[in-house]
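Peer 1: This is the structure alone, sequence omitted:
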């Protein structure tokens, strides 16, 4: 990733051409009963349009969603619990450092590869206290997407009808409490 030259990305390429997926995710509980999320993301780069915007100093707002569904509750699946994290990635061209913000916490990185490594390994992100009982019929779904609602107005206006700005990673679905 660090060796890639940004000029090699064609801005005409679609955001869907960028391969990124959630490789693995799990929910776990600590001694006090609180629930946490671990996940592994397979991504090497961001969509070309967002790479260009990042190099210009415009932040990339992401949203990571965890949803727990009870399957086939009457006619459809019932949403049991939902949690989302706001992730913001910024590049500061003057100092040439990268910032990764998750909620109120911000971490600085001095190269792109360090930022990508931190983003690929989600470890012990808080999900909930001891509020739900792990039922075997619950399906978990984890999804990562660009959150255009948090983008600057000029980016949102340009993104209308332009698929290059839309980037949704295919959801990862699993049954966290079923025996394998």
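Peer 2: Okay, I see it. Treat the numbers as computed from the prediction; the structure is a model and nothing was measured.

Peer 1: going forward, measure contacts and count neighbours with C-alpha atoms only.
Peer 2: OK.

Peer 1: In terms of helices and strands, where is residue 41?
Peer 2: strand 35-43 (DSSP states H and E).

Peer 1: shouldn't residue 48 be in contact with residue 17?
Peer 2: No. Contact between residue 48 and residue 17 fails when scored by C-alpha atoms under 8 Å: they sit 9.3 Å apart.

Peer 1: Tell me which of those two has more neighbours.
Peer 2: The neighbour comparison of residue 48 against residue 17 (other C-alpha atoms under 10 Å) goes to residue 48, with 23 against 11.

Peer 1: re earlier: which neighbours do residue 48 and residue 17 share?
Peer 2: Counting by C-alpha atoms under 8 Å, 6 or more residues apart in numbering, residue 48 and residue 17 have no common neighbour.

Peer 1: what sits against residue 119?
Peer 2: Residue 119 makes contacts with residue 41, as judged by C-alpha under 8 Å, 6+ apart.

Peer 1: Quick one: name whatever helix or strand follows the strand or helix carrying it.
Peer 2: For residue 119, the host element (DSSP H and E) is helix 112-120. Using DSSP H and E, the next helix or strand after helix 112-120 towards the C-terminus is strand 121-128.

Peer 1: Use this one as the comparison:
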């Protein structure tokens, strides 16, 4: 008596394909992203400042790397331009701020640093929340932005892959797990004079 094994193998293949698809969806769900939630240009004591908020999610590979002591560098960029129909847009103001996120194994805390200034956090989520909240960052001196004229502003927070250790930079070229999708938020605004 002979028995056919084709239906058994067919079911196993279907289960394997379904499992592979499930894993792919899980990996894509764990891919990192930095989504802008909102931003504004506001007057400050020296001229103009920017407030911005981002939702920062790191992929599983980056979470693991920072937990093992690999520092991650982030770059916040803001640009303010005047649109011109007859030529390229005129750059009026801009600023770039570099952040460094690291894990301190002795204190078991995450450290978010800007230059020589830093703040410690007990959890990675708290550090990423602080990274995503930019408040009153001075971007332009008084008199730099023309009053009453429509201007274009754009902000972006991104992972700086060029600051990763060299072996990880090479791995990041071929592996999407090291990438973080970062979007630019652009909007129009009209600077208003400060009430006297």
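Peer 2: In hand now; what should we look at? Owing to the predicted nature of the structure, the values given are computational and were not obtained by experimental measurement.

Peer 1: Show me what residue 84 of the first structure aligns to in the second structure.
Peer 2: Alignment note: residue 84 of the first structure maps to residue 96 in the second structure; criterion TM-score structural alignment.

Peer 1: for the strand holding residue 41 of the first structure, packing partners?
Peer 2: Helices and strands touching strand 35-43 of the first structure, by 3 or more C-alpha pairs under 8 Å, 6 or more residues apart in numbering; DSSP states H and E, are strand 20-29, helix 112-120, strand 121-128.

Peer 1: contacting residues around the longest one?
Peer 2: When contacts are defined by C-alpha under 8 Å, 6+ apart, strand 20-29 of the first structure is touched by residues 35-44, 142-143, 169-172, 176.

Peer 1: what's the answer for the shortest one, then?
Peer 2: Identification of contacts with strand 121-128 of the first structure by C-alpha under 8 Å, 6+ apart yields 34, 35, 36, 37, 38, 39, 40, 41, 83.

Peer 1: Apart from its chain neighbours, what residue comes closest to the aligned partner of residue 101 of the first structure in the second structure?
Peer 2: In the second structure, residue 101 of the first structure lines up with residue 113, judged by TM-score structural alignment. Closest residue in space to residue 113 of the second structure, ignoring its immediate chain neighbours: residue 100 at 5.1 Å, by C-alpha to C-alpha, 6 or more residues apart in numbering.

Peer 1: so which strand or helix has the one you found?
Peer 2: Residue 100 of the second structure belongs to strand 90-104, assigned by DSSP H and E.

Peer 1: what packs against that strand?
Peer 2: Counting contacts by 3+ C-alpha pairs under 8 Å, 6+ apart, strand 90-104 of the second structure is packed against helix 60-67, strand 72-82, strand 109-114, strand 133-141.

Peer 1: which residues touch the residue of the first structure positioned farthest from its centre?
Peer 2: In the first structure, counting by C-alpha atoms, centre = their mean, residue 74 sits farthest out from the average C-alpha position, at 30.9 Å. Listed by C-alpha under 8 Å, 6+ apart, residue 74 of the first structure has no contact partners.
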